[in-house]
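**Q** structure for this input, please:
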Amino acid sequence: MSDLPLSFFERLPKTDLHVHLDGSLRTETILELAESQGIELPATDVPGLRKAIHAGENTGSLVKYLEAFAVTLKVMQTREALQRVAYELAEDAAAEGVRYMEVRYAPLLHTEQGLRLTEVVETVLRGLHDAETDHGIESKLILCGIRNISPQSSLEMAELVVAYKGRGVVGFDLAGAEYDYPAKDHHEAFSLVRRNNINVTIHAGEAYGPASIAQALHDCGAHRIGHGCRLREDGDLLHYVVDHRIPLECCPSSNVQTNAIEALDTHPMRLYLNLGARVTVNTDNRLITDTTVSKELWLAHTQVGLTLGDIKQCILNGFKSAFLPFHEKRNYLRAISDQLEAFHADGSIDEDALRTARQQAAEAR
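**A** Okay, the predicted model is just below:
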């Protein structure tokens, strides 16, 4: 049977649990914001800017990949810019069938022009809320500490997470350069978050081996693992993750860009799925990785070798793994399971069944 087309995957209802706000801008928006703010960029047109930030290109390492954020962050230092970028991210996600999204970023990186941390959080929440009103996509925030800045700054971000618990912020993450910056150094931030019964996800097993994943789980109390592509190097830990239903936030194309894996067809997500791991598929950075959730699912199908049944399981895993109350996840799972029944392995879609399932889901909400 031939591969299913990208357009098929764009119709599927789905999540994006691992997407960075500052890596998911529209290129045109960066240019417009830079012009209005008088900011100099490495290029003044769309093709040139995309080339300058290596959009979709293999950068060879995580550190090199992260250099692109120096460009995007330049234009994300005002309330107007932050609200626009948040709104457009949710708008773009909704257009390709994303129903629920968790957007992550580090508010401390958006204060260069004097914005207070609380303003940075509330402005992004406002943009996401406006997009939900206009496009029907539900979005929440995950706030990040940065490994290579300081444990004290991570503690500040954790305090923000506590302050905005129940107000749109659903979790805490540790991002940034992984090698030489162990997560356990930020133990005060993790301790504060966990004492307040808040969700934790940590970038681990991307630029460093499985020891980083073990530390994230056992020393820092992570409930999900960001990336985790090197988990296969430790079979015992891999089975621990499977047995304890710890979700893996897989971002296949990004992992190729950062050289965490050699090529898509060598990505371990199929192994993880076959062992029963709770694999989710995500974008990481829509702009810098030049991708969408639909594209990542399509690539998982065409290059990693996942069947439609596998893809549906990944989608359901996304809703199961969301940082939402149990009853809300259960409602999502019922609705999405019904809708997925309308999608068939031969590429056909039962439009009547899909329409009915969507109507029932809308009425249930």
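**Q** please count neighbours and contacts with C-alpha atoms only from this point.
**A** Noted.
**Q** contacting residues for the nearest residue to residue 130 once chain neighbours are set aside?
**A** For residue 130, ignoring the flanking residues on the chain, the nearest one in space by C-alpha to C-alpha, 6 or more residues apart in numbering is residue 87 at 6.8 Å. Contacts of residue 87 were listed using C-alpha atoms under 8 Å, 6 or more residues apart in numbering, and they are 127, 128, 129, 130, 131.
**Q** here's the other one to compare against:
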Amino acid sequence: MPHNAPAAGPIPDGPLPAVSEELLRALPKTDLHCHLDGSLRLGTILELAEEHGVHLPADTPEGLARAIHQGELCADLEDYLKAFDVTLSVLQTEEALYRAAYELALDCAAENVRYLEVRYAPVLHTRRGLKPTTIVDAVLDGLRAAKRETGIKSSVIICGIRHIDPVTSLRLAELAVAFKNRGVVGYDLAGAEEGYPSKDHAAAFQLILANNVNVTIHAGEAYGPESIAQAVHYCGAHRIGHGVRLREDGDLLNYVNDHRLPLEMCPSSNVQTRSVADMKSHPLKFYFDFGLRVTVNTDNRLITDTTSTKELWIAHREMGFTLEDLVTLVVQGFKSAFMPFREKSDLLKQVNREIAATLTRFAAGPRAVDAGTQRSAT
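**A** Next comes the predicted model:
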């Protein structure tokens, strides 16, 4: 049995369907690394700017897409992060945050993402005087509204920012602790990586770990494996965001593998930020074959112009993932969720049953797929 074979066995007996975008869209999925401020709809940005008198670099969806380099190569991670100046300019009111979270969850649900973890830094949404607690409540309310409509499960990860004063990170950690069991499931450190080590924010992580809150940290994206080592050994990370440079340190790679620390991989984003040269050189398949617990995520649905379905399709088309591999990737997403064990176990059982039923339906041919689509829409 391969290292990464899913324990519950969602692959049914009998013939299997060919991999297609339609099949991947139908499979239940997770998105564990998704930034709220990088995942708005273009039309929403334009409408919010008009409502609140915000000047944008363009006044059409096409022009705005070009202005934020949507889906285009950037010079580096810091160049990529400049697009957030545009999105953050319209995310400074309670109503805007609610709408952004609500629409993001709806968009995820439309491609059968069953569990979504949304991350953002409340400190970046205070320009118009919003209180941090109001910011968190607005996002949670938007996610709850989407759940009532679609059933999608979602949670929030509060982000500290590497290049902002560590005292601010501590205040954001206090916020995450205050909202534990109220929709916030983790704490992250995001932002420019090179020159801003995570160990400088140790006080925030001490508070987070002392209160048994989950930790994920952006590391090994724009800096080497020593950034990942800091995240794990200084800050107690339970997951690593990106981690593409982990392969440069075989000993650390084995440590991460032995301790089953999931990697939140975002292939399209990694190419766009030039963290990797191209899809062929992306380490996702190497990590997967080696046995690491890897997950596939969007990072920023708007700025990278992607979806969970598209990322899985890229893994198949560009990296050689088979259908069985893709199913394992999907299952590992659910296994890696910041979710209570018993709730996660129940969800995994349900997901495995649905995967098996979906594969059987697609293997039976177009009529069965059409019938299944009609049933899921009713």
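**Q** TM-score of the superposition?
**A** For this chain pair, the superposition-based TM-score is 0.94 by TM-score structural alignment, normalised by the length of the first structure; 356 aligned residues with a C-alpha RMSD of 1.9 Å.
**Q** re the thing from before, which residue lines up with the residue nearest to residue 130 of the first structure in the second structure?
**A** Aligned counterpart of residue 87 of the first structure in the second structure: residue 102 (TM-score structural alignment).
**Q** does its match sit in a helix, a strand or a coil?
**A** helix (DSSP: H, G, I helix; E, B strand; the rest coil).
**Q** average distance between the longest helix anywhere in the second structure and the first structure?
**A** Counting by DSSP state H, the longest helix found in the second structure is helix 341-363. Here the mean offset of helix 341-363 of the second structure against the first structure after fitting is 2.3 Å, by mean C-alpha distance after the TM-score superposition for the first structure.
**Q** tell me the buried residues in that helix?
**A** 344, 347-348, 351-363 (16 or more other C-alpha atoms under 10 Å).
**Q** same question, stretch 227-240 of the second structure
**A** Quick answer for stretch 227-240 of the second structure (16+ other C-alpha under 10 Å): 227-232, 234-240.
**Q** now, the residues you listed that are in helices?
**A** Per DSSP H, these map to helices at 227, 228, 229, 230, 231, 232.
**Q** tell me the residue in the first structure aligned with the first one.
**A** Under the alignment (TM-score structural alignment), residue 227 of the second structure pairs with residue 212 in the first structure.
**Q** that match reaches residue 204, doesn't it?
**A** Yes - with contact defined as C-alpha atoms under 8 Å, residue 212 of the first structure counts as touching residue 204 (5.5 Å).
**Q** which parts of the stretch 251-365 of the first structure are strands?
**A** 279-281 (DSSP state E, counting those that start in this stretch).
**Q** now the helices for it?
**A** With DSSP state H, counting those that start in this stretch as the criterion, the stretch 251-365 of the first structure has helices at 252-257, 269-275, 293-299, 308-321, 326-340, 351-364.
**Q** what's the fifth one aligned against in the second structure?
**A** Applying TM-score structural alignment, one finds that helix 326-340 of the first structure aligns to the residue range 341-355 of the second structure.
**Q** which pair of the buried residues of stretch 227-240 of the second structure spans the longest distance?
**A** 227 and 238 (14.4 Å; C-alpha to C-alpha).
**Q** leaving out sequence neighbours, find the closest residue to residue 332 of the second structure.
**A** residue 295 (6.1 Å).
**Q** how about residue 232 of the first structure?
**A** For residue 232 of the first structure, the spatially nearest residue (C-alpha to C-alpha, 6+ apart) is residue 238, at 6.3 Å.
**Q** for that neighbour, what is the enclosing helix or strand?
**A** Using DSSP states H and E, the element containing residue 238 of the first structure is helix 235-243.
**Q** check residue 141 of the first structure too.
**A** strand 138-146.
**Q** equivalent range in the second structure for the following helix or strand past that strand?
**A** With elements assigned by DSSP H and E, the helix or strand that comes after strand 138-146 of the first structure is helix 151-163. Aligned by TM-score structural alignment, helix 151-163 of the first structure falls on residues 166-178 of the second structure.
**Q** quick one: the matching stretch to the first structure mean distance?
**A** Mean for stretch 166-178 of the second structure is 0.4 Å (mean C-alpha distance after the TM-score superposition for the first structure).
**Q** read off where the helix ranked longest in the first structure ends up in the second structure.
**A** The longest helix of the first structure (DSSP H) is helix 117-135. Aligned by TM-score structural alignment, helix 117-135 of the first structure corresponds to residues 132-150 of the second structure.
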